[in-house]
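Trainee: Below are the sequence and a predicted model for it; my questions follow.
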Amino acid sequence: MDVLNSAIGSLNDALWAYLVIPLLAIVGVYFTVRSRAVQLRLVPEMLRTLRSHPESAPDGRRAISAFQAFSISAASRIGTGNIVGVAVAIALGGPGAVLWMWLMGIVMGSAAFVESTLAQLFKVKDETGFRGGPAYYMTLGLKARWMGVLFAVAIIFTFGFAFNAVQANSIASAVSGSVSTATGAQAPGWIAPTVGVALAVLAALVIFGGVRRIAHVAQTVVPFMALTYLVIGLVVVGMNVDQIPVVLTDIVSSAFGLREFGAAGVGTAIMMGIRRGLFSNEAGMGSAPNAGATASVSHPVKQGLVQTLGVYFDTLVICSVTAFIILVSKPVYGDEVGAELTQKALEANLGAWSLHLLTVIIFLLAFTSLVGNYYYGESNLRFLTSLPTALPVYRAVVVAMVFLGAVASLDLVWSFADTTMGFMAVINLVAIAPLGTLALRLLLDYQQQRKQGLNPVFTRDRLPDVEGIECWEPQPADEHDPRSAPGVR
């Protein structure tokens, strides 16, 4: 097992240092410049578009709304990456990893906008509304089905299997930490398998219910769990407000190698900050567009803006809360890694009860991430095949991976996730680089309509030179959504 972990670790270091991080930087900066920092300029517009109402789906029921699509992607984004991932980044990369996580989230917000806008442009209809994502815009936009197939396989392994194993592992670890604190002894060996079985059963109950059940669960649970965690974090920060200037100084000085923490040099801080940042906010990875494509909106740019807001909410709010909880507690680097580091920091500030509450929060965060991750895999499996037996088999494998993740070692599941995530991100970044021009044209169209006082509406005849757009049919003027009338905002 140690040999396997070492081999995967060496592969990860090379993959991220020489391919993933350079691509992220180039693509993120390129789209930031070309869009004139759309991820910063249009933040108020992002909040407004969350309120848009969906149309009816082909089966007569209400289609997925912009907010529900946001919740599905948030269910995947807001998970153990925000608590466990940030803790791992700080433990291995020092406080400086936090700054690189922030910078990565801000710069890659432009890529998040592009990929989700493209997913809307090239989405296709299904029985419950729409589906789409990178596999679809690679096939319909780039005319490269082989690339779409490669991406679909990568995301199924990354989200359906690897990331869900991470979520289950984090829940099992948190439960073991609570048991240890409550009993004053090491958690018994049966804890992890028991947690694994319970998670597998709960996951099966949700994922066999389909996308509407996933959207309902996400929309109900995500706001509650995020708010609870934010309140706890603000309480801890308020109790240690005098430490904030010191923490910020440590973050900046460590990020640029001006101050070292344990074995964490500037290279390690950059590597861990970007890796854990990408795992958490998924900007540019190609995952969130799968959720963004399901929304029924009047213009593709609306969902691009909503998904960019999701990156900020994840990285600049939730991840920052975890970072400050840990750093104001003055951790001893190397003593704990993962959920235990965050749990110990909370316990030091609020007492043992907060450690157990965090276990509940981790469960909620990780479980909603699990079902969101599952949907990404399902959407891409439908792209690969229409065989009626494929989906039940995929669901069964996901449930099995949930159990295996709970009983596996932390190092193995995170290394496996880093590897599959890196390959998946590379495929998506290579695709959106040439297709991004279409997203920028859509952004211009959207802004022109807004300047005219309209609620922007897109039809495919507005891009007459672009092939492969299957939705967005032109409609007679009297059939337009009345919200598109002048003056309606």
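Mentor: Ah, there it is. It should be emphasised that the depicted structure is a prediction, and the values quoted were computed from it without experimental measurement.
Trainee: When you work out contacts or count neighbours from here on, use the C-alpha atoms and nothing else.
Mentor: Fine.
Trainee: Give me the contacts around stretch 149-157.
Mentor: The contact list for stretch 149-157 (C-alpha atoms under 8 Å, 6 or more residues apart in numbering) reads 134-135, 287, 376-378, 380-381, 383-384, 420, 423-424, 427-428.
Trainee: Report the distance from that stretch to the chain centre.
Mentor: 16 Å (C-alpha atoms, centre = their mean, to the nearest Å).
Trainee: Can you get me a residue count around Val398?
Mentor: Using other C-alpha atoms under 10 Å, Val398 has 29 neighbouring residues.
Trainee: Tell me if I'm right that it and Asn373 touch.
Mentor: No. Judged on C-alpha atoms under 8 Å, Val398 makes no contact with Asn373 at a distance of 9.8 Å.
Trainee: sorry, back to before: so which of the contacts of stretch 149-157 sit within helices?
Mentor: 134-135, 376-378, 380-381, 383-384, 420, 423-424, 427-428 (DSSP state H).
Trainee: this is the comparison structure:
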Amino acid sequence: MNIITAVYNFLWGDLITLPLPGGSSIGISLLVLLLVPAGIYFTIRTRFVLIRKFPHMIQIAMEKNEHSQAGSISGFQALIVATATRVGMGNLVGVVAAISAGGAGAVFWMWLLALLGSSTAFAEGTLAQIYRQKDPLYGGYRGGPAYYIHDFMTKKKQNGPAKEKRYSLIAVLFAISGLICWCGISQVISNSVSSAMKNAFHIPPLYTTIFLVVVAAIVVLRKNATVHVLDVVVPIMAGCYLLITLFVIIKNIGALPSVFQRIFEEAFGLRQVAAGGFGAVLMNGIKRGLFSNEAGSGSAPCAAAAADVSHPAKAGLMQAFGVFIDTILICTCSALLMLLAPADKIAGLQGMDLLQSAMQYHLGEFGVIFIAVILFLFSFSTFIGILFYARSNVAYLFGDNWLSQTAYKILALIMLFIGGLAAYTFVWDLGDVGIGLMTIFNMIALIPLSGQAIDSLKDYERKEK
């Protein structure tokens, strides 16, 4: 635990501190220094791809794809898998944490990070397609950062084509970091679900955890059940959450202008600068935004690589669209549910207690039950999605065999069980450490290789015309 805490502080702690007017200061972490400039760089290089190609992203998502490769998934299914993992605790507990620590202004910075992150997601999703490989176990394709990092590092060392190496150190470190991250997230999932179920139904955490593990095992231990289950669960859960939020907004329509006014005022520290709180607003919004949309971490490209699409840029555009769904839609829903509740109803509360209290104000006891059920679905789909991601990393490390694939699934199920009864802070830190290390190793290859993703986008746009 001491090692994990030390690594967490190195990745997410204040690496440099900048003074601000009014005597306050802002601490900037290593990952913010990596991801924010990278997001700006990719946004400029892709010429604001999320805004420019947004109607086309919707068009691609609606396309029907006849699979030419047995076992492959469509671009839309890859989007569903990526959305399943992005839309999880970061959208519920993470947004609550950001607003609790940084106020309403943190929401604005999460929106801005979505714009920047969508360009990063496009770049890594496109590269994953370019460097994908045939998957002899599951059928279709597999890939992700471990594969394009491997290609980049081996060619860089050899200065051109030479004898094929089985491993690259940075690619191995990325793959291991991913498996550690997903074990950590497995624990966070069951911890959050067991807490929510205890609040809503007074069910002991042990019973909730056993039920979650059994249901998850039935899905993940079958060869190709993952995508089919997510195809059903993700649209239903996201649609229900959006509809409930829309109902709450209409019910409180008179308060909406003041909520948005508060978001923008607090975003630029108009209320906080004098009190020295602007740094907390900015950094909490940025950190939670980065964690929620996962852009640059190298998780979602594992799904993008599996997509059977007619052009690599299509998979990249789908991943950029996934960031929009995660942060602009779902995270904003969570924020509005909290900010539309009177301050005295949620004063002094944190985490799921805060969100469930806000929902109790809006919808009575049904609101508490709804949040518990929706969190179960969000968490369950996240667990299924991360095990889809893990396939390619396990294959890179241990080769194509069912023994290693099954062993990791069983390990993740054990972590899911332990998490339901484990210390909350520690399991969050484990997930944050894993995703932080993944991001560093991913960026080593992503930035130098990004020219190929930009060229792919230009080629796609030429063919489109």
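Mentor: Perfect, thanks for sending it. If you're wondering where the values come from, they're calculated on a predicted model, not measured in any experiment.
Trainee: Most neighbours among the ones in helices among the contacts of stretch 149-157 of the first structure, which one is it?
Mentor: Among those, the one with the most neighbours (other C-alpha under 10 Å) is Pro134, at 34 neighbours.
Trainee: gap between that one and Ile21 of the first structure?
Mentor: Per C-alpha to C-alpha, to the nearest Å, Pro134 of the first structure is found 20 Å from Ile21 of the first structure.
Trainee: In contact with the most centrally placed residue in the second structure, which residues?
Mentor: Nearest residue to the geometric centre of the second structure (C-alpha atoms, centre = their mean): Arg86, 3.2 Å. By C-alpha under 8 Å, 6+ apart, the residues touching Arg86 of the second structure are 292-294, 323, 326, 382.
Trainee: What residue in the first structure is paired with it?
Mentor: Using TM-score structural alignment to pair residues, one finds that Arg86 of the second structure aligns to Arg77 in the first structure.
Trainee: Same check on Thr120 of the second structure?
Mentor: Match for Thr120 of the second structure (TM-score structural alignment): Ala111.
Trainee: Please apply the same query to Leu413 of the second structure.
Mentor: In the first structure, Leu413 of the second structure lines up with Val399, judged by TM-score structural alignment.
Trainee: Equivalent analysis for Ser100 of the second structure, please.
Mentor: Per TM-score structural alignment, Ser100 of the second structure is aligned with Ala91.
Trainee: That match: which element?
Mentor: Secondary structure assigned from DSSP states H and E places Ala91 of the first structure in helix 86-93.
Trainee: got the buried residues for that helix?
Mentor: Residues 86-93 are the ones in helix 86-93 of the first structure that count as buried (16 or more other C-alpha atoms under 10 Å).
Trainee: Mean distance between whichever helix or strand comes after it and the second structure after superposition?
Mentor: Per DSSP H and E, the first helix or strand lying C-terminal to helix 86-93 of the first structure is helix 96-107. Average distance, helix 96-107 of the first structure versus aligned residues of the second structure after superposition (mean C-alpha distance after the TM-score superposition for the first structure): 0.9 Å.
Trainee: so what secondary structure elements neighbour the very next helix or strand once past helix 96-107 of the first structure?
Mentor: Going down the chain from helix 96-107 of the first structure, the next helix or strand is helix 109-121, by DSSP H and E. In terms of contacts (3 or more C-alpha pairs under 8 Å, 6 or more residues apart in numbering; DSSP states H and E), helix 109-121 of the first structure is packed against helix 21-34, helix 38-41, helix 134-140, helix 288-292, helix 300-312, helix 410-451.
Trainee: Buried deepest among those, which one?
Mentor: Highest mean neighbour count among those (mean count of other C-alpha atoms under 10 Å): helix 288-292, with a mean of 33.
Trainee: Which residues does that one contact?
Mentor: By C-alpha under 8 Å, 6+ apart, the surrounding residues in contact with helix 288-292 of the first structure are 66, 69-70, 72-73, 112, 115-120, 131-134, 282, 303-304, 307, 376, 379.
Trainee: From Gly348 of the second structure, how far out is Arg262 of the second structure?
Mentor: 19 Å.
Trainee: my guess is Val399 of the first structure contacts Leu202, does it?
Mentor: No. Shown here, Val399 of the first structure and Leu202 do not form a contact pair, counting by C-alpha under 8 Å, at 9.2 Å.
Trainee: Compare these two (neighbour count), which wins?
Mentor: Val399 (25 against 14).
Trainee: wait, what's in contact with the more buried one?
Mentor: 200-201, 203-204.
Trainee: Please tell me how far the match of Thr120 of the second structure sits from Thr49 of the first structure.
Mentor: 18 Å.
Trainee: ok, Arg45 of the second structure touching Gln452?
Mentor: No. Contact between Arg45 of the second structure and Gln452 fails when scored by C-alpha under 8 Å: they sit 11.6 Å apart.
Trainee: higher neighbour count, Arg262 and Gly348 of the second structure?
Mentor: The neighbour count for Arg262 of the second structure versus Gly348, taken as other C-alpha under 10 Å, is higher for Arg262 (17 against 10).
Trainee: For the more buried one, what is the enclosing helix or strand?
Mentor: helix 256-267.
Trainee: Look up how far Ala6 of the second structure lies from the equivalent of Asp411 of the first structure over in the second structure.
Mentor: Counting by TM-score structural alignment, Asp411 of the first structure corresponds to Thr425 in the second structure. As judged by C-alpha to C-alpha, Thr425 of the second structure and Ala6 of the second structure stand 14 Å apart.
Trainee: which residue numbers in the first structure go with stretch 318-331 of the second structure?
Mentor: The aligned range for stretch 318-331 of the second structure in the first structure is 306-319, by TM-score structural alignment.
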